[in-house]
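Asks: Coordinates only, no sequence provided:
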């Protein structure tokens, strides 16, 4: 009798273990469906309906006079953009990368009716933080996580088609941030080449550039990463090949966001970002949800000294090649390249 009891206990135990194993995939599906999986991964995802509200003392606003002044600034930027798009024929939809609407890099937040084309190295870290907050990640988690902000965002903001983007724009504010094209390029070069994370994609890319573009008689003390001139020669070769896809950190903002064939309500600029982003936050009614961010600000030398130290080493041919590629970024967003050409002339190269 005791043998039978022991036997049936063993059978029942094995049955329970087998059942638990069989139900484990269903349990995981349940966790994912209820978004608890984010806590398992350490994401500390907060449901979008419970996004923390900023305390009143942390809320920043513009005065009515400032709002009116910034609004006029935005009108001038939109008007210039429209005029330049027409002047260069960029407002005609086509199949090439300059004329085909590109919705690939837009982040669409339907809950708060705000849409952003994420131009890398143009306050992108700052606004990726804000868009992750709007997606429900807690600010505390974002401050300490080692996860890539873009990867976190894409789990909440799926890619959209141009049709989906246009539909979302009907009741949303669409914005982008413009930056002096050569400032942006230098920032991207330093971040992705000079300070590349060891063994990362850009570290390996930099080594390939060195092998191909470094002259044999270069000083043995030359850096392991590409010099700015080597990097520029590589980039110009990329732009000459119609089938080359330019790295998202170096690509022209005009090609990336196609602002001549996709409507933008707000065009912020890196050089007036403090005031522009306050304007946008107020305009979207998000002043109690997100605060102005200024992450990854430059350190060390001031901007003009950095620009001089790098661009003065280029040849007139290299400078002209860069300008031809970024010409629309200069023209559409009212930047001048004159000082850069002067740097090359002063250097006598």
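Replies: Cool, the structure landed. This one's a predicted model, so the numbers in the text were calculated from it and none came from an experiment.

Asks: contacts, neighbours, all on C-alpha from now
Replies: Noted.

Asks: Tell me which residues touch residue 107, please.
Replies: Applying Cα atoms under 8 Å, 6 or more residues apart in numbering to residue 107 gives the contacts 115, 116, 117, 118, 157, 158, 159.

Asks: So which of these sit within strands?
Replies: 115, 116, 117 (DSSP state E).

Asks: re earlier: now, of the contacts of residue 107, which are buried?
Replies: Among those, those classed as buried by 16 or more other Cα atoms under 10 Å are 115, 116, 117, 118, 157, 159.

Asks: Of those residues, which is the nearest to residue 304?
Replies: Using Cα to Cα, residue 118 is the member of the buried ones among the contacts of residue 107 that sits closest to residue 304, with 25.0 Å.

Asks: Of the contacts of residue 107, which is the nearest to residue 236?
Replies: residue 118 (23.1 Å).

Asks: what's that closest one in contact with, if anything?
Replies: Residues in contact with residue 118, defined by Cα under 8 Å, 6+ apart, are 105, 106, 107, 124, 176, 177.

Asks: got it, and residue 83?
Replies: The contact partners of residue 83, by Cα under 8 Å, 6+ apart, come to none.

Asks: sorry, back to before: could you save the ones in strands among the contacts of residue 107 as TSV and add columns showing distance to residue 283?
Replies: Converted to TSV, these look like this (distance: Cα to Cα, whole Å):
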residue	distance to residue 283
115	13
116	14
117	17
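
Asks: returning to what we had before: may I see the contacts of residue 107 arranged in TSV, with distance to residue 252 as well?
Replies: Formatted as TSV, those follow (distance: Cα to Cα, whole Å):
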residue	distance to residue 252
115	20
116	16
117	13
118	12
157	23
158	23
159	20
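
Asks: Okay, one more to line up with it:
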């Protein structure tokens, strides 16, 4: 009889202990989150080892650890990330000087053929020490661009456009898929298609070490295979937070937006449209042909039954004209059926400048100077350099010819459709295109 009373008592105590343990764990997680939100300048990043300037040129032991850590991040849960953060806090800050000493001196090479992939050692470039300050005009250029956005997004501004007054919490997760996060360096990049985004994605892959070749991260952005650059699985975006962090997602996004350096690149809205048309409809692109070109041909070119494939269409000399493309954009039914494709969706709808306070606003028109300036600000110009830009890209001087067959009323409607991009990002109204 005494035994039967003792056993239930032990079970009750065990159950109470488990409940207490679970509640205690939840409390500690919330406490860590609250504390993390307040550490500010300490720059504690999830998924990283706290150190000085990071680099992909690390000794093989570090590369292996980085590889394992990336794998664990992808497979882990929110609790695993909290554990990683606690370990960082307990371990303290690494000495960047020791990290440099462990590297191969500049110019020394290795016989890679005799090494196993996991033992491959990739030397880092020499540290760049900038003795001269960044030019005042470059700093002023950034101040002016950011101030213009701030002024037009202010509630005191008379300029209004859809989405201006919503909060960050009002933005659906699916509209945050252009914000790429690099936790190793504390960087957030909002990519805009047709604005050098291929090369900036290359840069982000190199910095985040999210892609390996022969067991080591890519060092040169131009070595990354083209078919992988735009692969969504390679980049960790805000849209993926909810899968990993669940209800903590928005809180973590706000922390990173507050602590990380955020940048985007933009270009003249009309020139961007010309570039999108040239790339997606003047070249054989099966996907864009079936999704968009067939619709344009049926609606605006009187082709009742367009060819089924882009190869057959181009062989027959059939393709939508630039005028058809503009008609498609101005058709009110277009966005009723589906949102604009990212290649012609308004830039402010991709990057939400009224809800996100960007630290750097680059322009394609000043790409080379802005890229150099930004990499210095990010302190990663010792790790990676921006690939050379193409000089044959679409330019604003072509606008007059491209819009020659577009009626003036359609041009005015098109400007109205993209007016927020023109004004927010400081592009002058193209008066020569809008008046008879």
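Replies: Received the coordinates, thanks. Quick caveat: nothing in here was measured; it's all calculated off a predicted structure.

Asks: so which of the buried ones among the contacts of residue 107 of the first structure comes closest to residue 81 of the first structure?
Replies: When those are compared for distance to residue 81 of the first structure (Cα to Cα), residue 117 comes out closest, at 15.8 Å.

Asks: Trace that closest one over to the second structure, please.
Replies: Residue 117 of the first structure maps onto residue 190 of the second structure when the alignment is built from TM-score structural alignment.

Asks: just to revisit the earlier point, can you list which of the contacts of residue 107 of the first structure carry over to the second structure?
Replies: Here is what carries over to the second structure from the contacts of residue 107 of the first structure, by both residues aligned by TM-score structural alignment, their matches' Cα atoms under 8 Å: 115, 116, 117, 118, 157, 158.

Asks: what's the closest non-adjacent residue to the last one?
Replies: It refers to residue 158 of the first structure. The shortest distance from residue 158 of the first structure to any non-neighbouring residue, by Cα to Cα, 6 or more residues apart in numbering, is to residue 107 (7.8 Å).

Asks: what kind of secondary structure is the one you found in?
Replies: strand (DSSP: H, G, I helix; E, B strand; the rest coil).

Asks: correct me, but the match of residue 117 of the first structure touches residue 349?
Replies: No: counting by Cα atoms under 8 Å, residue 190 of the second structure sits too far from residue 349 to count as a contact (11.1 Å).

Asks: sorry, back to before: for the match of residue 117 of the first structure, list the residues it contacts.
Replies: 178, 179, 180, 262, 263, 264, 265, 350, 351.

Asks: same check, this time on residue 199 of the second structure
Replies: Contacts for residue 199 of the second structure (Cα under 8 Å, 6+ apart) come out as 221, 386, 387.

Asks: After alignment, which residue of the first structure pairs with it?
Replies: Under the alignment (TM-score structural alignment), residue 199 of the second structure maps onto residue 126.

Asks: can you check residue 402 of the second structure too?
Replies: The pairwise alignment with the first structure assigns residue 402 of the second structure to residue 310, based on TM-score structural alignment.

Asks: Could you list every helix and strand in contact with whichever strand or helix holds that match?
Replies: Element membership for residue 310 of the first structure (DSSP states H and E) is helix 303-311. Counting contacts by 3 or more Cα pairs under 8 Å, 6 or more residues apart in numbering; DSSP states H and E, helix 303-311 of the first structure packs against helix 338-347.

Asks: Pull out the buried positions in the helix it packs on.
Replies: 340, 341, 343, 344.

Asks: Next, the contact list for the last one, please.
Replies: With contacts taken as Cα under 8 Å, 6+ apart, residue 344 of the first structure has the following neighbours: 311, 312, 313, 314, 315, 316, 319.

Asks: Let's see that with 6 Å instead.
Replies: Taking Cα atoms under 6 Å, 6 or more residues apart in numbering, we find residue 344 of the first structure in contact with residue 312.

Asks: Please tell me how far it sits from residue 337 of the first structure.
Replies: 11 Å (Cα to Cα, to the nearest Å).

Asks: Next: the third one.
Replies: As judged by Cα to Cα, residue 343 of the first structure and residue 337 of the first structure stand 10 Å apart.

Asks: quick one on the thing from earlier: specify which member of the kept ones among the contacts of residue 107 of the first structure is nearest to residue 222 of the first structure.
Replies: Distances from residue 222 of the first structure to these, taken by Cα to Cα, are shortest for residue 118, at 34.2 Å.

Asks: Excluding chain neighbours, give the residue nearest to the aligned residue in the first structure for residue 414 of the second structure in space.
Replies: Alignment note (TM-score structural alignment): residue 414 of the second structure maps to residue 322 of the first structure. Nearest residue to residue 322 of the first structure in three dimensions, chain neighbours excluded: residue 236, at 6.9 Å (Cα to Cα, 6+ apart).

Asks: okay, now the one you found: neighbour count?
Replies: The tally of other residues near residue 236 of the first structure (other Cα atoms under 10 Å) stands at 15.

Asks: So what does it match up with in the second structure?
Replies: Residue 236 of the first structure maps onto residue 330 in the second structure, by TM-score structural alignment.

Asks: Against residue 124 of the second structure, how distant is that match?
Replies: Distance from residue 330 of the second structure to residue 124 of the second structure, counting by Cα to Cα: 50 Å.

Asks: Determine which residue in the first structure is aligned with residue 252 of the second structure, please.
Replies: Mapped onto the first structure by TM-score structural alignment, residue 252 of the second structure lines up with residue 164.

Asks: For residue 323 of the second structure, which non-adjacent residue is closest in space?
Replies: Leaving aside its chain neighbours, residue 323 of the second structure sits nearest to residue 406 (6.1 Å; criterion: Cα to Cα, 6+ apart).

Asks: How about the secondary structure of that neighbour?
Replies: Assignment for residue 406 of the second structure (three-state DSSP): coil.

Asks: how many neighbours does it have?
Replies: A total of 16 residues lie near residue 406 of the second structure under the criterion other Cα under 10 Å.

Asks: got it, and residue 34 of the first structure?
Replies: 11.

Asks: Against residue 152 of the first structure, how distant is it?
Replies: For residue 34 of the first structure, the distance to residue 152 of the first structure equals 17 Å [Cα to Cα].

Asks: Residue 326 of the first structure now?
Replies: For residue 326 of the first structure relative to residue 152 of the first structure (Cα to Cα), the value is 30 Å.
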